[in-house]
Structure formats: C-alpha cells, structure tokens
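A.B. asks: I would like the atomic coordinates for the input below:
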Amino acid sequence: MRLLVLGGTAWLGQQVVVTALKRGHFVAALARGESGSVPPGAVVVRADRSRPDAYEVVRTQDWDAVLDVSRQPGQVRQATAALHERSQTYIFVSSGNVYADTSVPHQNENAPVLDPLTGDVMESMETYGEAKVACENAVRDTFGGDRMLVARSGLIGGPGDTFDRTGYWPLRFSRPAVSDGRVLVPDVPELLTQVIDVRDLANWLVDAAENKVHGTFNTTGESIPLPEHLDVARHVAGHTGPVVKARPHWLMAQDIEPWAGERSLPLWLPVPEYAGFSSRDSAAARAAGLRHRPLEETLADTLAWERARPEYGHRRYKRHAGLSDFDEAELLSLLS
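C.D. replies: Below is the predicted model:
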C-alpha cells in the first residue's frame, strides 16, 4: 500500500507512520517538520500546507490512501482538491467535539453536529468543533461517501500524551504531593470516561486504509466510570495511601478547572451538561475492526513514559493539565 500522511511529525501522525512502516507499506509524510521528526523509513516531503504549492510533489503520485489530521478547513479543502484524482481513499481524523449536544449519553454517528466554521482558518480552540465539521464537509464534498473515512476520535491517551490528560493520574498516584500519600480526586461516580490508546487508533486507521473501510465512525475507547478509571491508575502506580474525594461544586468554588489547563483535574467534566461527552457509541467502529488493549496496559505504559521524560523529577515543571504539588497540598489541607 502507498500511504500519504499529511503531517506525520506529531503524536498520532507519527504513530500511524510507524504502524504502516512495520507492516511493510510505502509511507510518505508531508510536513514542515516543526512538530517533531518523521519516523525513519518514511519519505519526507517538506511542505507548508498554508502555501498554494504545498502538494506539487505528491499530486504527481498515486496513493492508496491519504490520512489527514488537520483542524484548518482551508488546508483540508486545498488538499482534497489537489489529491482527489490521485488517491483512492481520504481518511480524515476528526473529533467527538463536532457533536452539538454533549449532554445525551451513548449517541451514535447520526447525532446532530455543530454548524461548520465558515472561514478557512480556526483562530482559537473555542471553534475547534466547528472547524472539524467544516473539514469533514470538505472531504465529503470532494471524495463522496464511497471514498472517504471520517474517524471522530474521543480522548486519545497512551505514551506520548504531552497534553498530560492521561498521564496525570498514574503519575499523581505514584508521586503524591503530601507525605501521608493522600491524593485528591473528583467525586463524580456517574461520569463515564473513554480513553482510546493512540496505538490502537493508529492500528485501526491503517487497517481501514488496507481494507478500504469507508464511512463515518466514532473511534472512542471503552466507556468506563471515572472511579474505575482512577482505580486502575492507582493500581498501576502502586498507590496505597488515602483517596480524598471532593464534590464538583466544592472544586469549582476553589477555581479548579475540569478536563485540562492550569489548576485542573483531568478527565473530570461537569454533569449533566457533559454526560454524553465521554460516552459516545462506537459500536460501528468496533464492528469494523477497532480493538482496545486493556486500560491497565495503557496507563502503565503511559506512567513508564512519564517517568522517562526529561521533566520527570522537576516538581516545578508546568504541565498542560493537572494540579501542581503546591495546589494539591493546599486543597487537601482545606479538606482535612
């Protein structure tokens, strides 16, 4: 198979390239090279997707599949126009953020989506969902339903998660902020989580390219209640200290953010307004071959990766999600 990856230097794109190369496929990665390096073995095509000549080299070749992870509608429109006669399949990695209603659990791919972003450029993450809808529409308009695959991904986790959402909990349980080993967790037993391992998603995307799978799919992890997810994180970390639960209204009163960002607790989301955000129905993708490794393996491997990071051991290192040791200790003192 001849696979063209638009990107291939960031987390998921790199994993797709590695997976396809291991299977013996010819892989080319079109990228500026600013997000990282292209895995050895792939052909590197240096190009800036914001330029009109970005696809001059690859549009002269035939491809079995093109894989795109962009969030910029203008880039996707330009790519699909340049490659629609050269590629049999266009695979676009979208997001569950495209859905209009986050409160209804277990919705499938037929649930209503947001209105598409009207411009070519997503200026901020506030319009991420709308931008992904516009990207999906560009692929659908050019390639049609019988030559396109849209993978609406849930939260991606595993080794390499520099967004810090799936690594925070096993790392926190392995390295509590206070001497008696207490760890603060959100008390939301009704909240579901859906983490898909980056390696499992990459495997399925390459499978889909090989088998010419077409259509729109929710590609999420298995639905697991947040307390169960935290129990797995605690187990892989070997944590035996006390777990201190805090209700959402108390956390919000302390200016703790849900999901991500500074002073946040990853994976926590307010309910009922976000009851459907991490409980999408992915039965169609599973029927099309999506397989999940155990969450314990994902979190154990993520913890090992966290411990190997150059930042490990620097407690003043500012993460993209989670509480600092100082903030955690302060909150625990308020609850004691």
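
A.B. asks: Please make it C-alpha for all contacts and neighbour counts, starting now.
C.D. replies: Noted.

A.B. asks: now the longest helix along the chain: how far from the chain's centre is it?
C.D. replies: When the chain is parsed with DSSP state H, its longest helix is helix 128-143. Offset of helix 128-143 from its chain centre (CA atoms, centre = their mean, to the nearest Å): 18 Å.

A.B. asks: ok now the very next helix or strand once past it, how far from the chain's centre?
C.D. replies: Moving toward the C-terminus from helix 128-143, the first helix or strand encountered (DSSP states H and E) is strand 148-153. Computed by CA atoms, centre = their mean, the separation of strand 148-153 from the middle of its chain amounts to 13 Å.

A.B. asks: From the contact counts, what lies against the longest helix of the chain?
C.D. replies: helix 73-83, strand 87-95, strand 148-153 (3 or more CA pairs under 8 Å, 6 or more residues apart in numbering; DSSP states H and E).

A.B. asks: What's the local residue count around Pro112?
C.D. replies: Pro112 has 12 neighbours, counted by other CA atoms under 10 Å.

A.B. asks: Do I have it right that it meets Gly96?
C.D. replies: No: contact criterion CA atoms under 8 Å: Pro112 and Gly96 do not qualify, at 11.4 Å.

A.B. asks: I'd like the distance between the residue sitting nearest the centre point of the chain and Pro105.
C.D. replies: Central residue of the chain (CA atoms, centre = their mean): Ile156, 3.1 Å from the mean position. Look at Ile156 and Pro105: by CA to CA, to the nearest Å, they are 19 Å apart.

A.B. asks: Would you mind pulling up the elements that the host helix or strand of the residue nearest to the centre of the chain packs against?
C.D. replies: Secondary structure assigned from DSSP H and E places Ile156 in strand 155-157. Packing partners of strand 155-157 (3+ CA pairs under 8 Å, 6+ apart): strand 195-197.

A.B. asks: For the strand it packs on, which outside residues touch it?
C.D. replies: Outside strand 195-197, the residues that touch it by CA atoms under 8 Å, 6 or more residues apart in numbering are 154-158, 166, 219-222, 292-293, 298.

A.B. asks: here's the other one to compare against:
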Amino acid sequence: MASILVLGGTAWLGREIATQGVAAGHDVTCVARGLSGDAAPGTRFVQADRAVPGALEKIAAREWDHVIELAWDPPVVSTTLDVLADRAAHWTLVSSISVYDGDTGPGADELQPLLAPDSDGDYGTQKSHAETLSAAALGERLLTVRPGLIVGRGDSSDRFGYWPARFALAAVDGRPVLAPPTADAWVQCIEAVDLAAFTLHAATDARTGPVDATGLPVLLAEVLDACATAAGFDGERRTADADWLVEHDVQYWAGPRSLPLWLPAEMTGFAQRDTARFRSWGGATRPLAETAARVLADELERGLERERRSGLTRADELALLNASP
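C.D. replies: Coordinates of the predicted model:
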C-alpha cells in the first residue's frame, strides 16, 4: 500500500484517480477546495484553497510515496512545490499535449519542443510553465503525463459528447445532422477512466519523464460513424465545406457555435501523435464503439437538450442546414 496525495481529487479526472487508488488498496488523500464535487469514498479529504497562503499547513509535515498534481495555474503549482516537493518520493504532473510548440506533422513524440512558459498566457503556455517549475523542483522524481483529448462520463467540455447526443436527437426528430469535412481529419482521445488507470499505474511504477497519454489516431469519419451507430441514427448526415462553415461563423474544435473535434486542415499533427511510450508503459484505451456507447449513456442521463459549452444548438444547426447549398 502506497500513500498517495492527489492535489485535486473532487472533480472529473482527479476523482477517478482517487477512486481507482482506493480500489487498489492505497492510502489516498485529496486536497481541494471542494467546490467541484465530493471526495471519492474511502479517501481522506483535506479542504484547502491552494491560492491562499498557508493552505497546505495541515499536510506539510507528512511524507508521501506519490503526489499527483492536476493544476495548471503556475502560482498554485509553484507554492505547492515549495511546501511539498521535499516530502514526496515521486511526483506526477498531469499536463497536456497543448504544451507543444506548433504542429510538426504526424508522428511527433515527447521530444517535440515546448511552448515558452508564460504564467499569464493561455492554457498551453501555463501548462508549459507548470512543467518547467516542476522539473526544476523535482528533477528525476518527476513523471509528466500529457493527455490528448479526454472524453467520457462527466466530461464538461462537450467536445466528444456533442456527437452521440446530436445523433440521438436527430434519430428522434428525423432531421439531418450537419457535419464538418472529414477527409484526412483525425481524432485522438482517451477516456478519463483509462487515463486515470494509466496515471496511477505509471506513478506507482515510479516512471519518470514525459509521456503522451492518448489513444491511437482515428479518422474523424470513424468517430462520427461510431457515435451515429451508438445513437441508432441512420438518417442524412450533411457534410458542409470548410470555407462555407467558416463564412457562417461556425468554429473549429470546441466552444459555442462550433462543430466539435473538427480541426483546420493545416493541423495535421495535433491528433496524430506517436503514442509508443504510452503503450510500452502499459497504457491502453478501450474500443471506439464502447466509448461512444458509454458517452451516449452519460448524455442521456444529463439531458440531450441541455445547454452545452461546445457545439451548435439544434436551432442554429437547423438554420445552417436550411441555408446550406
């Protein structure tokens, strides 16, 4: 049994890591504000806002076999390292493939250069800064897990979940589904449960260094097919031209008024990363059809017509379909 400190542990991925840690027989403590949900059963929960000085005093004197950090805010990462870096035999930082600088094409791996660290920049530059801070404080005790697109039950981004939900709605109303161009478009994803399992396994195996943690590249067309099949949709899927979509203010990838998972044609490498290290370290992802079915079940529970962070509203989609050539 190992002592594991999860810095987070009440929200999506962190809670799954904590849950699996308890199931594996480890002594798991979670430190979080407690605003994102309840701690996993069987864990010790320490309520703390790490942005407040002295927030970690309750655990500052304890030694840990493994610390797992999920934060991306450099000041929070830095102050936590100041207090706990010398108390951990091994440390895992959950980072992101968004730290990589530019698109070097298909097959890029962990050796690709990173974005310049910036504590006031966007998500990628702040994650890069968190990596720099962690490496300086921990040296060879650091494992850096860089996930790709994380999907699955509880995903609040709505990027993957939009598609099985939209096909399920269309299966009921009998109207077409608007789709982006899929020729040579790729997706790489990993379910949160699989990412949690890998993170916990790699941490307790004391792996060190960076690793891109995501699935094998899959054509976007195959993702849409799997989501349509899961939803029982066999109606019309109307594919729009990329220029037409952009002209009609439809966004790439995520966010309001987007067609999620769709990327600009020039981003050839973002979803075609090499995952040899991940797989050689025991990483695995479940079949796409299983993921699509599991995500659909979650979407049905949460409500197909709920307000979403990503995607088109059904009304906007139907208006675009009516305007499409």
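
A.B. asks: coming back round to it: how about JSON lines for the helices and strands packed on helix 128-143 of structure 1, with mean neighbour count and distance to Thr127 of structure 1 added?
C.D. replies: Conversion of these to JSON lines gives the following (neighbours: other CA atoms under 10 Å; distance: least, CA to CA, whole Å):
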{"stretch": "helix 73-83", "mean neighbour count": "21", "distance to Thr127 of structure 1": "12"}
{"stretch": "strand 87-95", "mean neighbour count": "24", "distance to Thr127 of structure 1": "12"}
{"stretch": "strand 148-153", "mean neighbour count": "25", "distance to Thr127 of structure 1": "16"}
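
A.B. asks: which residues touch the alignment partner in structure 2 of Glu222 of structure 1?
C.D. replies: In structure 2, the residue equivalent to Glu222 of structure 1 is Leu216, according to TM-score structural alignment. Neighbouring residues of Leu216 of structure 2 by CA under 8 Å, 6+ apart: Gln188, Cys189, Gln272, Arg273, Asp274, Thr275.

A.B. asks: which residue packs closest to whatever residue of structure 1 lines up with the second one, ignoring adjacent ones?
C.D. replies: With TM-score structural alignment as the matching criterion, the partner of Cys189 of structure 2 in structure 1 is Val195. Nearest in space to Val195 of structure 1, with sequence neighbours left out and distances taken as CA to CA, 6 or more residues apart in numbering, is Gly221 at 4.6 Å.

A.B. asks: What helix or strand is that neighbour located in?
C.D. replies: Short version, using DSSP H and E: Gly221 of structure 1 is in no helix or strand.

A.B. asks: how deep is it tucked in, by neighbour count?
C.D. replies: Gly221 of structure 1, neighbours per other CA under 10 Å, totals 28.

A.B. asks: Quick check: it touching Leu290?
C.D. replies: No: using CA under 8 Å, Gly221 of structure 1 is not in contact with Leu290, being 9.5 Å away.

A.B. asks: TSV please, covering the helices and strands packed on helix 128-143 of structure 1 and showing distance to Glu228 of structure 1.
C.D. replies: Shown next, in TSV, are these (distance: least, CA to CA, whole Å):
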stretch	distance to Glu228 of structure 1
helix 73-83	38
strand 87-95	24
strand 148-153	22
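
A.B. asks: those strands in the stretch 201-336 of structure 1, which residues are they?
C.D. replies: Applying DSSP state E, counting those that start in this stretch to the stretch 201-336 of structure 1 gives strands spanning 215-219, 224-225, 243-246, 257-259, 261-262, 264-266, 321-322.

A.B. asks: from these, which stretch is densest packed?
C.D. replies: Ranked by mean neighbour count under mean count of other CA atoms under 10 Å, the strands of the stretch 201-336 of structure 1 are led by strand 321-322, which reaches a mean of 26.

A.B. asks: OK, contacts around Asp118 of structure 2?
C.D. replies: Thr125, Gln126, Ser128, His129.

A.B. asks: Could you find the counterpart of the last one in structure 1?
C.D. replies: This points to His129 of structure 2. Per TM-score structural alignment, His129 of structure 2 is aligned with Ala134.

A.B. asks: ok, now how distant is the closest residue to that match other than its chain neighbours from Arg152 of structure 1?
C.D. replies: Leaving aside its chain neighbours, Ala134 of structure 1 sits nearest to Pro116 (4.6 Å; criterion: CA to CA, 6+ apart). Separation of Pro116 of structure 1 from Arg152 of structure 1 (CA to CA) stands at 15 Å.

A.B. asks: Equivalent analysis for Tyr99 of structure 1, please.
C.D. replies: The value you get for Tyr99 of structure 1 to Arg152 of structure 1, if CA to CA is used, is 10 Å.

A.B. asks: Which residue ranges of the stretch 151-300 of structure 1 form helices?
C.D. replies: Assigned by DSSP state H, counting those that start in this stretch, the stretch 151-300 of structure 1 shows helices spanning 168-174, 198-211, 226-237, 248-253, 283-287, 295-308.

A.B. asks: once aligned to structure 2, how far is the third one on average?
C.D. replies: I take that to be helix 226-237 of structure 1. Mean deviation of helix 226-237 of structure 1 relative to structure 2 after superposition (mean CA distance after the TM-score superposition for structure 1): 0.8 Å.

A.B. asks: cool, the fourth one as well?
C.D. replies: Once fitted to structure 2, helix 248-253 of structure 1 is off its aligned match by 0.7 Å on average (mean CA distance after the TM-score superposition for structure 1).

A.B. asks: can you pull the buried residues of the longest helix of structure 1?
C.D. replies: 128-140, 142-143 (16 or more other CA atoms under 10 Å).
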